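*Asks:* Here is my input, please return the structure:
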Amino acid sequence: MAISHSDQRGFPSLLSDLFNHLSTLVRKEVQLARVETSENINKAMGSIALIVGGLVFVVAGLTVLFNAVTILIIHYGVSPLWAPFIIAAGGLLVGAVLVLAGRSGLKAVSLAPTRTTSQLQQDVTAAREKVR
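*Replies:* From the prediction side, this is the model:
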């Protein structure tokens, strides 16, 4: 079997090629992480826009509903002075619970490029094994 010229390169040349390929790989992985993060942020922004749009209608509907319930409890004998405060307190309590539950669901970790990070860790492990 004949050995080609490229197979006869010395160790320094092979090591140089290895580091060049690793450098290129890391640059590509960083680019991929940026793209993945950008995509995740764009998805989040689109979702937030839908939530804000929905909230506009929810606020309008709740305003009418709260007014109707206020009139209803006045009809059943609650003082017209206290009825709006009772309804507002109930609405604020429910709103606070919902905000706290939603806040716990929004974590910055979900925006991190998890696929790319995992792939980069695998690449580093593979590179370490190749160098040994």
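
*Asks:* contacts and neighbour counts: CA atoms only from here.
*Replies:* Noted.

*Asks:* Report the separation between Val99 and Thr70.
*Replies:* Separation of Val99 from Thr70 (C-alpha to C-alpha, to the nearest Å): 24 Å.

*Asks:* And these two? Which one has more around it.
*Replies:* Thr70 (21 against 11; other C-alpha atoms under 10 Å).

*Asks:* which ones are touching the more buried one?
*Replies:* When contacts are counted by C-alpha atoms under 8 Å, 6 or more residues apart in numbering, Thr70 touches 83-84, 87.

*Asks:* One more, please, to line up against the first structure:
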Amino acid sequence: MSHESGSRRAASTLFANVADSVLRILRKEAKLARAELAENFDKAKVALALLATAVVLALVAAVVLANAGVSALVTVGVPPWVAALIVGGTVLLIAVGFAAKAMSDLSAESLAPSRTIRNVQRDIDVLKERIGG
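*Replies:* Okay, here's the model as predicted:
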């Protein structure tokens, strides 16, 4: 057996091992990405529930403005228009807070599979080091 054929065989084995490692890493990263996306989907469901809650609170604010809150403040001497602003403004601030939280949780950045992206980048860096060095 010549030294050259042994080197070719070693290079071929090395290439096959690298290819196998890359495929194994890609499979693991794909599995991690699926898990992370599922987790992010669950977070999106919660965010949508918060958004729905914000809408319900906005509707409650209209009812409160028309009924109990205004009436209660008017009975203690607050002018009706000021009472309406106080009660409605308070409930509206709560609804805006829920909506802001929901929109933040639904942003593309928060739903991206960030751990997978970091892992893939790290794996690429390791492979570059092994191939180059």
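
*Asks:* Drop the TM-score for these two in here.
*Replies:* TM-score for the superposed pair, counting by TM-score structural alignment, normalised by the length of structure 1: 0.62. Supporting figures: 123 aligned residues with a C-alpha RMSD of 3.7 Å.

*Asks:* which of the contacts of Thr70 of structure 1 does structure 2 keep?
*Replies:* Contacts conserved in structure 2 for these, using both residues aligned by TM-score structural alignment, their matches' C-alpha atoms under 8 Å: Pro84.

*Asks:* Tell me which entries of the contacts of Thr70 of structure 1 lie within helices.
*Replies:* Per DSSP state H, helices hold the following members of those: 83-84, 87.

*Asks:* what's the residue lying closest to Val96 of structure 2 once chain neighbours are set aside in contact with, if anything?
*Replies:* Closest residue in space to Val96 of structure 2, ignoring its immediate chain neighbours: Ala54 at 7.0 Å, by C-alpha to C-alpha, 6 or more residues apart in numbering. Residues near Ala54 of structure 2 by C-alpha under 8 Å, 6+ apart: 94-96, 98-99.

*Asks:* any chance you could map the helices in structure 2?
*Replies:* Going by DSSP H, structure 2 shows helices at 3-66, 68-75, 80-105, 108-111, 114-132.

*Asks:* Report the buried residues of the second one.
*Replies:* This means helix 68-75 of structure 2. Neighbour counts over helix 68-75 of structure 2 (16 or more other C-alpha atoms under 10 Å) mark 69-71, 73-74 as buried.

*Asks:* before we move on, back to that, so which of the ones in helices among the contacts of Thr70 of structure 1 is the closest to Glu39 of structure 1?
*Replies:* Taking C-alpha to C-alpha as the measure, Glu39 of structure 1 sits nearest to Ile87 out of these, at 41.8 Å.

*Asks:* burial count for that closest one?
*Replies:* Neighbour tally, Ile87 of structure 1, other C-alpha under 10 Å: 16.

*Asks:* so it touches Ala68, yeah?
*Replies:* No. Look at Ile87 of structure 1 against Ala68 with C-alpha atoms under 8 Å: they stay out of range, at 10.2 Å.

*Asks:* quick one on the thing from earlier: tabulate the contacts of Thr70 of structure 1 in JSON lines, adding columns for distance to Leu50 of structure 1.
*Replies:* JSON lines is the format used below for the contacts of Thr70 of structure 1 (distance: C-alpha to C-alpha, whole Å):
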{"residue": "Ala83", "distance to Leu50 of structure 1": "33"}
{"residue": "Pro84", "distance to Leu50 of structure 1": "30"}
{"residue": "Ile87", "distance to Leu50 of structure 1": "27"}
